[in-house]
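1. Sequence first, then the predicted structure:
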Amino acid sequence: MSEFLLLSRGQWDADQSPEQIQGAIDAFYGWFDEQAAAGVFKGGSRLGTGCRLVTRERVLDGPFTEAKEIIGGYWFIVADSLDEAARIAAKNPCLACGLSYEIRPLEAERASAFRAANETPMAST
């Protein structure tokens, strides 16, 4: 079994009523609690709206992303594969109201400048 990070992305559909959205939220928490009790989900959290971007030059106030790229929260899925984690996330009730989910495998290894990773610049062709 491996752990995967689930990032909640986007915003609620503008045509959904607050009651419809709350229904999806309530269904999510019920579903999440069932999955957590089964050992499929581990903790996570909603994210607040404040944000800072720290660079080598300065600290900037955010947010810095377009609405479709907003990350609203994160959770952890325990699954045998990335595909299985995606199948689990596909059952999230909030999908019906406009949110989407990015699932990323967690790397157990420490970062190394000698191994390609997300931070490694793309090679010029």
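-> It's in.
2. Only C-alpha atoms from now on, for both contacts and neighbour counts.
-> Fine.
3. what's stretch 71-90 in contact with?
-> 1-10, 39-48, 101, 103-105 (CA atoms under 8 Å, 6 or more residues apart in numbering).
4. Now with 10 Å, please.
-> 1-11, 32, 35-36, 39-49, 65, 95, 99-106 (CA atoms under 10 Å, 6 or more residues apart in numbering).
5. Would you write a ChimeraX line that selects the buried entries of these?
-> Applying 16 or more other CA atoms under 10 Å to the contacts of stretch 71-90, the buried members can be selected in ChimeraX as follows:
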select :3,4,5,6,7,8,9,10,11,32,35,36,40,41,42,95,99,100,101,103,104,105
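6. SS state for the nearest residue to residue 53 once chain neighbours are set aside?
-> Nearest non-adjacent residue to residue 53, counting by CA to CA, 6 or more residues apart in numbering: residue 60, 5.1 Å away. Under DSSP: H, G, I helix; E, B strand; the rest coil, residue 60 falls in the strand class.
7. need the contact list for residue 60.
-> Counting by CA under 10 Å, 6+ apart, residue 60 has contacts 51, 52, 53, 54.
8. export those to TSV and tack on neighbour count, secondary structure and distance to residue 70?
-> Below are the contacts of residue 60 laid out as TSV (neighbours: other CA atoms under 10 Å; DSSP: H, G, I helix; E, B strand; the rest coil; distance: CA to CA, whole Å):
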residue	neighbour count	secondary structure	distance to residue 70
51	12	coil	11
52	11	strand	14
53	11	strand	14
54	10	strand	18
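9. The structure to be compared is supplied as follows:
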Amino acid sequence: MSDRNAKSEYLVLSRGQWDKSLSKEQIQTAIDSFYVWIEGMIDEGKMKHGQRLAVGGKTVGAKGVIVDGPFGESKEVIGGYWFIVAENLDEAAEYISGNPCIQCGLFFELRPLELERARAYAETNETPVEA
């Protein structure tokens, strides 16, 4: 028997950079509105706290190669992460569409959380794509 009202969690990745044509005051207004918006969403049980990411970091790869980073195009920059609690991906997208920072150049990636342990025989994000 499945629970029809079961909610799932979705990771929200904040991506992009502020629109260069906006003033710092306009951006600050969006940031202030964001904090009011997210606290309301948390109070309603629709989101969970996350964090902003600090500037800098390291990338670690095979054979212990460590590189200063992360590096990527500006559209790939991840500024922070949060969690949405929703019945499905469409509902999660509807929730995040209310984020006031969208109007200032940021966009948000939603990813369902996989609750099962990884297995080499299951198709996952890490499975190589066949040619």
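-> Nice, I can see it. Quick caveat, the model's predicted, so the values are computed rather than measured.
10. picking up where we left off before, in TSV, list the contacts of residue 60 of structure 1 along with distance to residue 114 of structure 1.
-> Below are the contacts of residue 60 of structure 1 laid out as TSV (distance: CA to CA, whole Å):
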residue	distance to residue 114 of structure 1
51	32
52	30
53	27
54	25
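11. re earlier: what does the residue nearest to residue 53 of structure 1 correspond to in structure 2?
-> In structure 2, the residue paired with residue 60 of structure 1 is residue 67, using TM-score structural alignment.
12. That match and residue 97 of structure 2, how far apart?
-> 35 Å (CA to CA, to the nearest Å).
13. ok so, going back, how close does the residue nearest to residue 53 of structure 1 get to residue 72 of structure 1?
-> Going from residue 60 of structure 1 to residue 72 of structure 1 by CA to CA gives 20 Å.
14. Could you do residue 58 of structure 1 as well?
-> Taken as CA to CA, the span from residue 58 of structure 1 to residue 72 of structure 1 is 25 Å.
15. Compare these two and say which is more crowded by neighbours.
-> residue 72 (16 against 7; other CA atoms under 10 Å).
16. So what does that one match up with in structure 2?
-> With TM-score structural alignment as the criterion, residue 72 of structure 1 matches residue 79.
17. Then residue 39 of structure 1?
-> Looks like residue 39 of structure 1 aligns to residue 45 there (TM-score structural alignment).
18. Please work out how many residues are found near residue 92 of structure 2.
-> Neighbours around residue 92 of structure 2, by other CA under 10 Å: 24.
19. Map it onto structure 1.
-> In structure 1, residue 92 of structure 2 lands on residue 85 (TM-score structural alignment).
20. Surely that match is in a helix?
-> Yes: membership of residue 85 of structure 1 in a helix is supported by three-state DSSP.
21. Against residue 39 of structure 1, how distant is it?
-> Residue 85 of structure 1 is 13 Å from residue 39 of structure 1, by CA to CA.
22. related to what we said a few turns ago, name the nearest residue to the match of residue 39 of structure 1, ignoring sequence neighbours.
-> residue 85 is the one closest to residue 45 of structure 2 (CA to CA, 6+ apart), at 7.1 Å.
23. so where does the one you found fall, helix or strand?
-> Taking DSSP states H and E as the definition, residue 85 of structure 2 sits inside strand 78-86.
24. swap in residue 56 of structure 2?
-> Element membership for residue 56 of structure 2, per DSSP H and E: none, as it lies in no helix or strand.
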